[in-house]
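Visitor: sequence first, then the predicted structure, then my questions.
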Amino acid sequence: MMSLKPTVAQTVLAGVGGGVAFIAGTAVTFRLFGGSSRGSEGVLFDPDTQHPKVIAVWKEIEPLPRIIETPIVIFVGMLLFGIAGAFLYRSVAPAWPPSISRRAWRLGLIVWTATVFAEFMGPFNTLHQPLRISVLAWSFWAVCAFAEAFAIVYLLDRVLTRSTEFARCGKTT
């Protein structure tokens, strides 16, 4: 689908779009359903099913995670990871099939694998989060990862490079 190589600016814009999609995914999954914000319980922080160590680290032991105390730092980081994902996509897209959905699933799998590895080594390994809660968190990460991937692929393959293509066609006629 991508007939022109995206510019650096287009890639950064697509990455920001992907980062925003990732942030929205975390807001819906981890914050709304998971209960990761202060004063909420949710499915990830239910004392009847979650290991007390996880709850203590997220909700009680100071300093609390940065996403709770200074969320802007983490949001900026998520945007930067989105930009990195867009540059990764830009480099591999020519070798991938021309279908937006097939490309997005591939990029999403890469992003998801990274998030699940971090979750596996952090809450599951270090904090002894129960496996069923970890699997639920992994599914939350899938929502975030695939939202980011679809945003990046759609923006680069359909929106940003197309607008450049149309602009270039207008200049040559």
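Guide: Nice, I can see it.
Visitor: all contacts plus neighbour counts: C-alpha atoms, from now on.
Guide: OK.
Visitor: please identify which helix or strand holds residue 167.
Guide: helix 161-172 (DSSP states H and E).
Visitor: again, but for residue 46
Guide: Counting by DSSP H and E, residue 46 is part of no helix or strand.
Visitor: residue 109 contacts residue 148, correct?
Guide: No: Residue 109 is not in contact with residue 148 according to C-alpha atoms under 8 Å; the separation is 10.8 Å.
Visitor: second one coming, line it up with the first:
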Amino acid sequence: MNLAKNFTATAGPINWRRLAIAAPAAAALNMTLLFLLFMNPLSQRIIFDESGAGQSPKLVAVWTEIEPVPSLASLAPALIVTPLIYSFVFALLHPAIPGKSGLHKGVVFGLILWGLIAVFFELFTPSGLFGEPAHLLAYELSLWLAALVAVGAVLGAMYRASEEPQSA
């Protein structure tokens, strides 16, 4: 089967009005959840513990010593722009995403995002470039999983394709 033909058969029309509401909500929730999950005092102690948890000194130095030190302002563009892009992808692929309800489709999409975004990032940067130990990588991946599934669920609950009924 021709891939382009299959794609156009499964991708439906985008409900731009619903996407205009759902995408900014997903972006705001994404930034808020990731900030709260990663930047809370408990996560900070776990992630940056060089002695007890065995965190890579290189990773700690990047976040705390090497200028410019990352800040919310420097990270905000990625935390806002990325969800806007994946919200569009969600709307484009909505009919082809497994699930009967919007919420279920959103959870499935959140799992897909986790596999494509978080796993790549964590394996490439913290693990590959900074030598982060596997147990801390697993902890961070669990935080990503919680955030991206929650964002996907909200996106799925808010977005409706043009022909779908408005009930959840």
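Guide: Nice, thanks for sending it over. These numbers were taken from a predicted model, which means no experiment stands behind them.
Visitor: of residue 109 and residue 148 of the first structure, who's got more company?
Guide: Comparing residue 109 of the first structure with residue 148 by other C-alpha atoms under 10 Å, the one with more neighbours is residue 148, at 33 against 16.
Visitor: ok, so what distance separates the residue lying closest to that one once chain neighbours are set aside from residue 52 of the first structure?
Guide: The shortest distance from residue 148 of the first structure to any residue other than its chain neighbours is 4.1 Å, reached at residue 18 (C-alpha to C-alpha, 6 or more residues apart in numbering). With distances taken as C-alpha to C-alpha, to the nearest Å, residue 18 of the first structure is found 33 Å from residue 52 of the first structure.
Visitor: spatially nearest residue to the residue nearest the centre of the second structure, not counting backbone neighbours?
Guide: Centroid-nearest residue in the second structure: residue 148, 4.2 Å away (criterion: C-alpha atoms, centre = their mean). Leaving aside its chain neighbours, residue 148 of the second structure sits nearest to residue 110 (5.0 Å; criterion: C-alpha to C-alpha, 6+ apart).
Visitor: wait, that neighbour sits on residue 152?
Guide: Yes: using C-alpha under 8 Å, residue 110 of the second structure makes contact with residue 152 at a distance of 4.3 Å.
Visitor: and the two? Which one has more around it.
Guide: residue 152 (31 against 27).
Visitor: Three-state assignment for the more buried one, please.
Guide: helix (DSSP: H, G, I helix; E, B strand; the rest coil).
Visitor: what residue in the first structure is paired with it?
Guide: Using TM-score structural alignment, the equivalent of residue 152 of the second structure in the first structure is residue 149.
Visitor: contacts only, for that match.
Guide: Counting by C-alpha atoms under 8 Å, 6 or more residues apart in numbering, residue 149 of the first structure makes contact with 18, 85, 104, 105, 107, 108, 111.
Visitor: so which of those wins on neighbours?
Guide: Most surrounded of the contacts of residue 149 of the first structure: other C-alpha under 10 Å gives residue 18, at 33 neighbours.
Visitor: buried residues in the helix holding residue 167 of the first structure, which are they?
Guide: Using 16 or more other C-alpha atoms under 10 Å as the test for burial, helix 161-172 of the first structure gives 161, 162.
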